[in-house]
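Visitor: Quick one, fold the following:
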Amino acid sequence: MLELLSLLSFGENGWGDDIARGALVTIELALATLPVGLAIGLAAALAKNSNSAILRAAGNLYTTVFRGLPELLTLFIVYYGGQMLLTRIAGMLVEGATIEVNQFVAGVTALGLVLGAFSSEVFYAAIRSVPRGQTEAAGALGLAKWQVFRLVVFPQLWRVALPGLSNNWLVLLKDTSLVSVIAITDLMRQTSIAVGVTKQPFFFYLVACLIYLVFSMLSSVVFSRAEARASRGLKRVGGKA
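Guide: As a prediction, the model looks like this:
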């Protein structure tokens, strides 16, 4: 057992520093993807709730496509397809020009599109939960549409959407493991390298499992506090808010 634990030591003789760097990349990737996915999801939800038939169709098409595609396929399309598209555009401007897509940016983009598709459903349901009478009353008071959304709708939809968004975040944490296929040195890739060198798959994959579980537990604590903060000021009467 001590021999196995020594494999996690830091320095040239251990893999502890490599696993730690991979875990850091995983968290950086997830945190970079979160605002991208939430912004896309909120925009798609607003489009689906719009009075414009074109915007509603576009929002529904987006969510249908990226909720239906496997995450790994989305990652390949963004990474390889995006590289081909940008190279072709660059070739039109400068003959012979090529563009290489950064793996981290491709990972953030692909995972952001997937997160946005699932988050749009959460946001859409939350928007629909806000009573129409409140928005009509706010408009009657002379507030512009963006003010109605910022002051009346968003604070309420955020509280309703948080539980669903917390689930999406946990899914995102797990989906970050997919980026190892495009050579991002995240936790999963560093673990796979360690397994290949040491021939200790059970030990290192168990360590990776524990790290992902720690991330999930810490995330649950953060989101629980966020939900409590978003619900502050609500009084419960007879068990109901």
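
Visitor: From now on I want contacts and neighbour counts done on CA atoms only, so please keep to that.
Guide: Fine.

Visitor: what's around Gly41, how many residues?
Guide: Close neighbours of Gly41, defined as other CA atoms under 10 Å, add up to 28.

Visitor: show me the contacts for it.
Guide: 115-121, 123 (CA atoms under 8 Å, 6 or more residues apart in numbering).

Visitor: try it again with 10 Å
Guide: Contacts for Gly41 (CA atoms under 10 Å, 6 or more residues apart in numbering) come out as 35, 47, 59, 62-63, 112-124.

Visitor: Quick one, which of those residues are buried?
Guide: Among the contacts of Gly41, those buried by neighbour count (16 or more other CA atoms under 10 Å) are 47, 59, 62-63, 112-124.

Visitor: how about the helix ranked longest in the chain: buried residues?
Guide: Ranked by residue count, the top helix of the chain under DSSP state H comes out as helix 16-48. Using 16+ other CA under 10 Å as the test for burial, helix 16-48 gives 16, 18-23, 25-27, 29-30, 32-34, 36-48.

Visitor: same question, stretch 192-207
Guide: Here stretch 192-207 shows 192-195, 204-205 as buried, counting by 16+ other CA under 10 Å.

Visitor: Show the end-to-end separation of it, please.
Guide: 12 Å (CA to CA, to the nearest Å).

Visitor: ok now that stretch, how far from the chain's centre?
Guide: Centre-to-centre, stretch 192-207 and its host chain are 27 Å apart (CA atoms, centre = their mean, to the nearest Å).

Visitor: which residues are contacting it?
Guide: 4-5, 7-8, 14-16, 18-19, 180, 185, 188-191, 208-213.

Visitor: From what I see, Leu73 and Arg67 are in contact.
Guide: No. The criterion here is CA atoms under 10 Å, and Leu73 misses it with Arg67 at 11.6 Å.

Visitor: I have a second one here; can you model it like the first so I can compare?
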Amino acid sequence: MSGLFAGFYSILSWIGSIVDPFCGPVGVFTWLAPGTLLACGDTGWGDDIAHGFVITASLAIATLPVGLLIGFFIALGKQSEERTVRLASNIYTTIFRGLPELLTLFIVYYGLQILVQQLLASLGYDGPVEINAFFAGMIALGVVFSAYCSEVLLSAFKAIPHGQYEAGDALGLHRGRTMRLIILPQLVRIALPGLGNLWMALLKDTALVSVVGLTDILRQTGIAARVTKQAFEFYGVACVLFLILAMISSIVFSYIERRTKRAEMGR
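Guide: A predicted model of the protein is given here:
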């Protein structure tokens, strides 16, 4: 079985090397930067920077559903009839909107290590414990994103007339089905512009994770800049890569907005 997984991983790696937009056979660095500091292989930093680009994009994409899910439930909690639930939701958003993102990252990265270490020590394990930087970054950025996301979703909830819920009740729909079939489509359409802005902020915040050792765009270009003493060139490349991510994101969100508007008009 392990041999099967190893073979499958080798096939995926081979496919990835072929379609790699940076260092693949038709990659940007392969064609435009041979013999330079951005060349792929042992002669340049192209492979390292391409890997950093993948890590940055993967971190943002992995963080998005975590932040959306938590933010959705926090927004529901702020509308709860239970006073304690509303209070807990408001405290959550106040904390994570008030703390700097970098401080939240440090608390999650080092705090989780301490908690896990103490938990394992109570079970008799005295070995070292290290939290994965990608996981810590996803959790830290996810809770910060969710705090802001909950405010956007809360505003979207308030923009939906209460009669929509009553219409679902009149049709005999359970509140869960009313939420899924009636409320959520409208919620997405209303909240999408605000969520798009939060996504852009999330993309920029991924650079913070470089301080805990994650090999993202900023860390890889920073290492290359220190080694080669060509800071302007490599940080300029980092700017271009972040702008590419922002442009792709803008195109995707514009497409989603057009689709939601067409779906709304088609009703």
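
Visitor: Now the TM-score, please.
Guide: Remark: TM-score between the superposed chains equals 0.93 [TM-score structural alignment, normalised by the length of the first structure]; 235 aligned residues with a CA RMSD of 1.8 Å.

Visitor: Just the contacts of stretch 192-207 of the first structure: which are in helices?
Guide: Per DSSP H, the contacts of stretch 192-207 of the first structure map to helices at 4-5, 16, 18-19, 188-191, 208-213.

Visitor: Of those, select the buried ones using a PyMOL command.
Guide: Remark: buried members of those, expressed as a PyMOL selection using 16+ other CA under 10 Å:
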select buried, resi 16+18+19+188+189+190+191+208+211+212
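
Visitor: now for Val188 of the second structure: what does it line up with in the first structure?
Guide: Residue correspondence to the first structure (TM-score structural alignment): Val188 of the second structure is matched to Trp158.

Visitor: tell me which element its match falls in.
Guide: Taking DSSP states H and E as the criterion, Trp158 of the first structure maps to helix 154-175.

Visitor: how distant is that helix from the center of its chain?
Guide: With CA atoms, centre = their mean, you get 10 Å for helix 154-175 of the first structure.

Visitor: With stretch 94-104 of the first structure instead?
Guide: Distance, stretch centre to chain centre, for stretch 94-104 of the first structure: 26 Å (CA atoms, centre = their mean).

Visitor: What's the end-to-end length of that stretch?
Guide: Stretch 94-104 of the first structure has an end-to-end distance of 26 Å (CA to CA).

Visitor: what sits up against it?
Guide: Among residues not part of stretch 94-104 of the first structure, those counted as contacts by CA under 10 Å, 6+ apart are 25, 28-29, 32, 75, 78-91, 109-110, 179-185.

Visitor: rerun at 8 Å
Guide: 29, 79, 82-83, 86-88, 90-91, 182-184.

Visitor: related to what we said a few turns ago, more neighbours: Leu73 and Arg67 of the first structure, which one.
Guide: Arg67 (16 against 11).

Visitor: any idea how far Leu243 of the second structure is from the alignment partner in the second structure of that one?
Guide: Mapped onto the second structure by TM-score structural alignment, Arg67 of the first structure lines up with Arg97. As judged by CA to CA, Arg97 of the second structure and Leu243 of the second structure stand 25 Å apart.

Visitor: what's the helix or strand where Thr87 of the first structure lies aligned against in the second structure?
Guide: Remark: Thr87 of the first structure resides in helix 82-93, with elements defined by DSSP H and E. Helix 82-93 of the first structure corresponds to residues 112-123 in the second structure, going by TM-score structural alignment.

Visitor: same deal with stretch 30-50 of the first structure?
Guide: On the basis of TM-score structural alignment, stretch 30-50 of the first structure is assigned to residues 60-80 in the second structure.

Visitor: ok, now stretch 12-19 of the first structure?
Guide: In the comparison with the second structure, stretch 12-19 of the first structure aligns to the range 42-49 (TM-score structural alignment).

Visitor: surely Ala136 of the second structure meets Thr104?
Guide: No. The pair Ala136 of the second structure and Thr104 fails to qualify as a contact (CA atoms under 8 Å) at a distance of 10.0 Å.

Visitor: Please say which of these two ends up with more neighbours.
Guide: In this view Ala136 of the second structure and Thr104 are compared by other CA under 10 Å, and Ala136 has more residues nearby, 24 against 21.
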